[in-house]
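Asks: The following comprises the amino acid sequence and a computationally predicted model.
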Amino acid sequence: MIAGWCDRQILAPMTFEGYCNSDLFENWVEQFLVPELNAGQLVVLDNASFHQSQRTQELIEQGASSLLFLPPYSPDLNKIEKFWARLKQYLGQTLNRFDLLWDAVDEAFRYMS
């Protein structure tokens, strides 16, 4: 799952199968995140290797937004990590009601948004 966090709301959520890499993250930024951003917004990313591509920076700046990287080893400053923890907790409590993980994730996003 990839998503943004803005004003205590999830932004541009996307689920995918497999693992995240620069190509997948850049596509998410271009197709999902940038269209949701307002000019002048600040996009804060942690230091995951797939966040640090030049293309990601260019896409965000083309959308008239700025990019800021958190200091290394600062998960307490990364507000979306708290959302992911709540999402995992919700999924742990409700997963047995669904046949497919995708359905459980969709329900969790609807419930938590």
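Replies: That came through, no problem. Residues are numbered from 1 along each chain as shown.
Asks: alpha carbons only for contacts and neighbour counts from here, please
Replies: Fine.
Asks: Please tell me how far the residue most central in space within the chain sits from F25.
Replies: Among the residues of the chain, the one closest to the centroid is A3, at 2.2 Å (Cα atoms, centre = their mean). A3 sits 10 Å away from F25, going by Cα to Cα, to the nearest Å.
Asks: would you list every one of the strands in the protein?
Replies: Counting by DSSP state E, one finds strands in the chain at the ranges 2-6, 9-14, 42-45, 66-69.
Asks: residues contacting the closest residue to E61 other than its chain neighbours?
Replies: In space, and not counting its chain neighbours, E61 is closest to L67: 7.5 Å by Cα to Cα, 6 or more residues apart in numbering. The neighbours of L67, taking Cα atoms under 8 Å, 6 or more residues apart in numbering as the test, are L42, V43, V44, L45, Q57, I60, E61.
Asks: Alongside the first one, take a look at this:
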Amino acid sequence: MDNLSSHKSKNVEEAINARGAKLIFSPPYSPELSPIEYYWAKMKKYLKKKCAKTRDELDNAIKEACEFIDHSDISGWFRHCGYCI
């Protein structure tokens, strides 16, 4: 798990332990272990190609980008980061 302070709370630890899982934190500043970093990289690449000039164009481009990123992308990013899904 990343090192966000709320992830280090006693409640989170207890909830994870109650499920029989082991809580392991990733090293500090390790974006290569965070699937969301890959999501944002693909999102930004898509938006850069769209070159939205107005707020409406940007809103539409963001919606398209969200649809462009699919379940297989997300599953792949989690596997790449070493998460068992």
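Replies: That came through fine. Quick caveat, the model's predicted, so the values are computed rather than measured.
Asks: Next, format the contacts of L67 of the first structure as TSV and append distance to D76 of the first structure and neighbour count.
Replies: Below are those laid out as TSV (distance: Cα to Cα, whole Å; neighbours: other Cα atoms under 10 Å):
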residue	distance to D76 of the first structure	neighbour count
L42	18	15
V43	17	19
V44	13	16
L45	13	16
Q57	23	18
I60	24	23
E61	26	18
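Asks: which pair in the residues you listed spans the largest distance?
Replies: Based on Cα to Cα, the longest span within these runs between L45 and E61 and measures 13.8 Å.
Asks: hang on, the earlier thing: a markdown table for the strands of the first structure, including distance to W84 of the first structure?
Replies: Shown next, in a markdown table, are the strands of the first structure (distance: least, Cα to Cα, whole Å):
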| stretch | distance to W84 of the first structure |
| --- | --- |
| strand 2-6 | 10 |
| strand 9-14 | 10 |
| strand 42-45 | 15 |
| strand 66-69 | 19 |
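Asks: What's the end-to-end length of stretch 90-103 of the first structure?
Replies: Stretch 90-103 of the first structure: ends 13 Å apart by Cα to Cα.
Asks: Can you mark which positions in that stretch are buried?
Replies: Across stretch 90-103 of the first structure, burial judged by 16 or more other Cα atoms under 10 Å covers Y90, L91, L95.
Asks: how about the first one, what's its partner in the second structure?
Replies: For Y90 of the first structure, the equivalent position in the second structure is taken to be Y46, counting by TM-score structural alignment.
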